[in-house]
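Student: below is the structure, and that's it, no one-letter string:
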């Protein structure tokens, strides 16, 4: 059985969707990042980058959410594009676009807007602009195709769904009006029974919600180094 290191952040949630869509049995190991559990020796042995999610599948250990999606798709032979280098190249391009663009810029936009010390107008403007630019590219793509890889529902859509649920938090409440195709895509996937089950996982575990000093230092350890 797959051991799945989980919390309710976007990246673990998209892996939960993937596992549920594929019908793979898994055991959840909750990792509360606001308590600093990602820095424990036990978790660092699984993911030396101290980030959630990660999976252990027999002898295979995989970290980085997008690597996990690709690993599981290749393991099961499901939720991949049609055969051929053209389709595979398209899938890899969009998967890496989510990995290197959508996720990091959305996450940093939220970080600088919500958590970083002020004043930081330049950083807020920089990441808000880039996050919106990346989402506009996705919206244009979904304006031409049902899914990110054409008519085929793939792991790219799962990777995107993990973040598209949070676009109002990233871009503001006007995001829905600005990104109608992303909203259509989000609504379709969220209606899947697998997505309902993935989102329900949050009700089975209790994670710390307070952003106190302990949580800030656990999630942003550079602050501790700066103080030292």
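Tutor: Thanks, I have the structure now. This structure is a prediction, so every number in the text was calculated from the model and none was measured. Numbers count the residues shown, from 1 in each chain.
Student: from now on I want contacts and neighbour counts done on CA atoms only, so please keep to that.
Tutor: Noted.
Student: so residue 169 touches residue 110, yeah?
Tutor: Yes - between residue 169 and residue 110 there is a contact at 7.3 Å, judged by Cα atoms under 8 Å.
Student: between those two, point out the one with more neighbours.
Tutor: The neighbour comparison of residue 169 against residue 110 (other Cα atoms under 10 Å) goes to residue 110, with 19 against 14.
Student: ok, for the more buried one, nearest residue in space, not its chain neighbours?
Tutor: Nearest residue to residue 110, sequence neighbours excluded (Cα to Cα, 6 or more residues apart in numbering): residue 170, at 5.6 Å.
Student: here comes the other one, which I'd like you to weigh against the first:
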């Protein structure tokens, strides 16, 4: 089915329907896919989907992303020439890794290791850091009971410790640069935005701090971190 036949195209119209369509917002989960697309260099068209219910709960967006979360893609150049529509940032990274051969070994123990750390980010680091942000910076910061805040501070410290240990003697989490790094590092950058680095003792996690700096220096991060561009 061509991109133009998808319901989402009625709201976010593809100007170049023969290239991959990205529906996203530059949060850490959205950045994963835009950074990956910049790394692999395949043509794509980015559409800004705000986090407002009017966008993410619209019938058009739900037709591709039924969990009403960014990012999502529609790729007219899928396997066997079929169009592929996907939601969930981790699933999209695996799809793009398999499609391009970048950042994801085709088979064997190294592939399993990359997927292991990708799942660790999806199930642990991302959700826990998101809760940390809620209780430190957003509405949860007004809750008087200190226990929720302390829980996520302590869990974030534990997660940083896991990552710091795993990075000992390595530049990248699975040895070679991979989709796991693309998943993990945008979430590390949220700690600055949350104002949480000092309370977590971030600089004491030397391997993590150096890892984050290496990732942020990559040209694909510098470009992809604000695609589609955040509204002024």
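Tutor: Right, received. Where do you want to start? If you're wondering where the values come from, they're calculated on a predicted model, not measured in any experiment.
Student: superposed, how do the two chains score by TM?
Tutor: The TM-score (TM-score structural alignment, normalised by the length of structure 1) is 0.82; 204 aligned residues with a Cα RMSD of 1.9 Å.
Student: quick one: the host helix or strand of the residue nearest to residue 110 of structure 1 to structure 2 mean distance?
Tutor: Using DSSP states H and E, residue 170 of structure 1 maps to helix 167-171. Mean deviation of helix 167-171 of structure 1 relative to structure 2 after superposition (mean Cα distance after the TM-score superposition for structure 1): 4.3 Å.
Student: what does that helix rub up against?
Tutor: Helix 167-171 of structure 1 is contacted from outside by 106-107, 109-110, 128, 131-132, 174-176, using Cα atoms under 8 Å, 6 or more residues apart in numbering.
Student: next secondary structure after it?
Tutor: Using DSSP H and E, the helix or strand that follows helix 167-171 of structure 1 towards the C-terminus is helix 175-178.
Student: list the buried residues in that next one.
Tutor: Neighbour-count burial for helix 175-178 of structure 1 flags 175-176 (criterion: 16 or more other Cα atoms under 10 Å).
Student: which of the contacts of helix 167-171 of structure 1 count as buried?
Tutor: Neighbour-count burial (16+ other Cα under 10 Å) applied to these gives 106-107, 109-110, 128, 131-132, 175-176.
Student: ok, the residues you listed vs residue 48 of structure 1, which is closest?
Tutor: Within those, the smallest distance to residue 48 of structure 1 is 20.2 Å, found for residue 107 (Cα to Cα).
Student: which residues does that closest one contact?
Tutor: Contact analysis of residue 107 of structure 1 by Cα under 8 Å, 6+ apart lists residue 170.
Student: that one -> structure 2?
Tutor: Aligned by TM-score structural alignment, residue 107 of structure 1 pairs with residue 130 of structure 2.
Student: how much space separates residue 145 of structure 2 from residue 164 of structure 2?
Tutor: Distance, residue 145 of structure 2 to residue 164 of structure 2, using Cα to Cα, to the nearest Å: 30 Å.
Student: between those two, who's got more neighbours?
Tutor: For residue 145 of structure 2 versus residue 164, neighbours defined as other Cα under 10 Å are more numerous around residue 164 (19 against 10).
Student: the more buried one maps to what in structure 1?
Tutor: Alignment note (TM-score structural alignment): residue 164 of structure 2 maps to residue 139 of structure 1.
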